[in-house]
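Chemist: give me the fold of what follows.
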Amino acid sequence: MKEMNRSREAVARFRLIRNCMFLSGLSVFAQLYLFQPLLSEMCRNFGVSPAESSLSVSASTAGMALGLIVMAFKADSVSRERLMGASLLLSSLLTIVSAFTDSYFLLLVLNLFKGMVLAGVSSVALAYLSEEVDKAMIGLAISLYLSGNTLGGMSGRVAATLVSGWGGWQSAVWLIGIVSLLLGGLFCWKIPAGRNFSAGHVSLKEKLHQMRFLLTRGTFVSMYLIAALSMGIFVSIYNYLSFLLEAPPFSLPHHWVALIFTMYVAGIIGSVVAGGLSDKYSPERLLQGTLGLMGVGMALLLWIQLWAIVLGLGLMTFAFFGTHTLASRIVSVHAGQMKSSATSIYWLFYYAGSSVVGSLSGIVLSGYGWSSFMELLFVLLAVAWIISLSVLWLFKGKKSVYVWIARK
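Modeler: Presented below is the predicted three-dimensional model:
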């Protein structure tokens, strides 16, 4: 009877963790990328170029990258659930405040700080899951968390596009800020306290030692580079596809363009499928397949037909989130006792790729057109795929978990 009660309690706790982390993903990505569908409106309202308008997105992701650097040193000194809860609440307040500014520079500054605050969630979310969820379920748990990210990104973008078309960009930002505040409050109320992590001070010397260890191991560096390149490709396409669809020969109105972000549903499916398969098959081998599928989707985006663009976007989105799920699983599982450092560096590369590639690709698009823009992204994907080829060799013959060897 006691065993049965324990089993029921474990199942209930897992569901609560799963649901709370899903909500955190909703909030983080809804806030982080809410300006992505508003880039053309940023151009009109603030008189900036398409590349300059992308800074409203890149400022948030650059802030996330900066925040992750700080969190890599400080995350272990605070309980996981408290850090995530405080980050969700404070970021929501910054989002609400940004709805009331009429200065583009101030908007970028607020987005930068918002990204830094949101790093408090991303830096420890995967570590929390890998510590609190049974190893047999970790692939599913991570895929569900990333599905929350995906759904948050989709709903935030669709809502922002539709609401801004009716009431202006400020109304869209204000609405997402309020919803995110409510999600943050619910998260703080329901998230179970961690049982397998105790907050404590980790010396600067030891943290630097951990990071040097991680950044000199090809296994981790490969995943970090793949995260940066694949995320840069993904964000670039979603940043600028609306410009293509709003111009001739398509000339689609804003409410139709908003529907492109419903393709994030394919991302949810991709995360769940990849997470489930990675519990049964080698995630390193699966990674090569998802990167290859990204290329197939991107090839269809060169065919200037609406049906081809929709199909290509769906395939690319499915494959990207599968790639992200697999790469983040590999990092979190193989990091051993360095989980917070390893995942912080992973997200640092991830968002750095989003910021750098997302802005630079806009310069290529403005100067040379859609075909050259896509050629650049194909080059980056080819580099990521070549890196993935080395992954199997790097992991061959190694244990599934690295042991922290620097305790001395």
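Chemist: from here on, just use CA atoms for contacts and neighbour counts.
Modeler: Will do.
Chemist: where exactly do the helices run in the stretch 301-408 of the chain?
Modeler: Along the stretch 301-408 of the chain, the stretches classed as helices by DSSP state H, counting those that start in this stretch are 306-334, 339-368, 370-395.
Chemist: which strands or helices does the first one pack on?
Modeler: Okay, so that is helix 306-334. Packing partners of helix 306-334 (3 or more CA pairs under 8 Å, 6 or more residues apart in numbering; DSSP states H and E): helix 104-132, helix 138-167, helix 218-246, helix 264-278, helix 283-300, helix 339-368.
Chemist: to compare with the earlier structure, here is another sequence to fold:
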Amino acid sequence: MPSCVLAYSGGLDTSVILGWLQDEGYDVHCVYVDVGQPCEDREAILKKAHDCGAKSARIVDAQEEMCRDFAFPVLQWQAKYENIYLLGTSIARPLISKVCLQVCREVGADAYAHGATGKGNDQCRFQLAAEALNPDIKIIAPWRIEKFRKAFPGRTELIAYCEQKGIPVKASAAKPYSSDENCLHISYEAGKLEDPNVCGVDIVDFGMTVSPQAAPDAVESVSIQFEKGIPVGVNGKKLSPLQIVLELNKIAGRNGVGRIDIVENRFVGMKSRGVYEAPAMTVLYHAHQTLEQLTLDRDLVNLRDRLSPEVAQMVYYGFWYVSKMDALLAFIKEAQQPVTGEVVLGLYKGNIINQGRTSPNSLYDEAIASMEGGGSYNQTDAEGFLRIMGLPSRVQARARARKY
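Modeler: Here you go, the predicted structure:
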């Protein structure tokens, strides 16, 4: 029989897909890639997969790798999709594909299946990553297959199939929205959120953050240590990338930091509305940029900022394993060499306040910047500088005067 690796969550959709793939004649190897999604009993998920006929099932914990090798390089780029979204879901998908493709090699499978729909971004991220890692892999996306969609036009048919096959699922009432969580963030979309005129805060039951109104009435200070643009500690304690994210999720979350509401442009061309919370990454982006203000020169920051939207777009679309991204990641690693130091932030009711920043590589020279007399900056030098800088403007002004 042909074999297939399924990116498996144990939920309704992938449970049905597991049974359907077997009906189509596949041996199915289920892979639950742990990127920090909530799950009360992972062993129960594996047992369920085996009970439902999976050839094999395994859990792969990829949380540390996601923070270290995916989220933190994107942080170094200060990459935000459409200037606001911190790419929490986008970052996870190429890693999930990488893990599943590794399992494909181990078990000799020639197909990779996932449960992403044909309307969203995740199908792009899964497939573009998989084909870059193995151009010969067969991608099975059941929601893009007419036969599958005809068999399961709605939730009722999915539940009926599980009952027929003896597949245990929690057939609860549909929520007014859907959510996707990992250790970096939670995204909320669909349902009532599809009306962009509805207040998302009134609908969403946020899982990582309290509302700013319910946050403490006192500023909480937090210090973050960086080495070469990478976070390495919180409040003076050295931590792993995952530990940093989890610790800051708690600190920032209890202070109401990290919520956004956006109408974004999907890769497939439509606009969609999403509500996101990413407490740790919001604080890290702010702290990182604050430290860069001390340590990076103007022209290098300007170059990075011109390229940053392109990096964000590549991550959002799913172009992670391409030569262009390799080159961009190599560039940012070199550009971030001076970004070492500590930033102290005050968190208060959803706000982030700069309280202090220090670096052994600081380019800030108080003797030059001082507004007091006696500094090392000679203001007379500005006369010649401005005459040279203003030369093109003066020439153009005279030409315009002659013409008009």
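Chemist: TM between them?
Modeler: Comparing the two superposed chains by TM-score structural alignment, normalised by the length of structure 2, the resulting TM-score equals 0.25, with 173 aligned residues with a CA RMSD of 7.5 Å.
Chemist: excluding chain neighbours, what is closest to Cys104 of structure 2?
Modeler: Val5 (6.1 Å; CA to CA, 6 or more residues apart in numbering).
Chemist: for Ile353 of structure 2, same thing?
Modeler: Per CA to CA, 6+ apart, closest to Ile353 of structure 2 is Gly346, 4.7 Å.
Chemist: and the gap between Lys48 of structure 2 and Ala57 of structure 2?
Modeler: 9 Å (CA to CA, to the nearest Å).
Chemist: report how many residues lie close to the closest residue to Ala384 of structure 1 other than its chain neighbours.
Modeler: Of all residues not flanking Ala384 of structure 1 in the chain, Ile226 sits nearest, at 5.2 Å (CA to CA, 6+ apart). By the criterion of other CA atoms under 10 Å, Ile226 of structure 1 has 29 neighbours.
Chemist: contacting residues for Ile226 of structure 1?
Modeler: The neighbours of Ile226 of structure 1, taking CA atoms under 8 Å, 6 or more residues apart in numbering as the test, are 327, 384-385, 387-388.
Chemist: will you turn these into a markdown table that also has distance to Trp256 of structure 1?
Modeler: Below are the contacts of Ile226 of structure 1 laid out as a markdown table (distance: CA to CA, whole Å):
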| residue | distance to Trp256 of structure 1 |
| --- | --- |
| Ala327 | 33 |
| Ala384 | 32 |
| Trp385 | 33 |
| Ile387 | 37 |
| Ser388 | 36 |
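Chemist: can you pull out the strands in the stretch 101-250 of structure 2?
Modeler: 111-113, 138-140, 178-181, 186-189, 220-227, 230-234, 237-238 (DSSP state E, counting those that start in this stretch).
Chemist: pipe the ones you listed into CSV and attach distance to Phe126 of structure 2 per row.
Modeler: Putting these into CSV (distance: least, CA to CA, whole Å) gives the following:
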stretch, distance to Phe126 of structure 2
strand 111-113, 9
strand 138-140, 9
strand 178-181, 15
strand 186-189, 18
strand 220-227, 31
strand 230-234, 27
strand 237-238, 34
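Chemist: pick the most deeply packed of those strands.
Modeler: strand 111-113 (a mean of 23; mean count of other CA atoms under 10 Å).
Chemist: so which of the helices and strands packed on helix 306-334 of structure 1 is nearest Met42 of structure 1?
Modeler: Across those, Met42 of structure 1 has its closest neighbour in helix 104-132 (8.6 Å, CA to CA).
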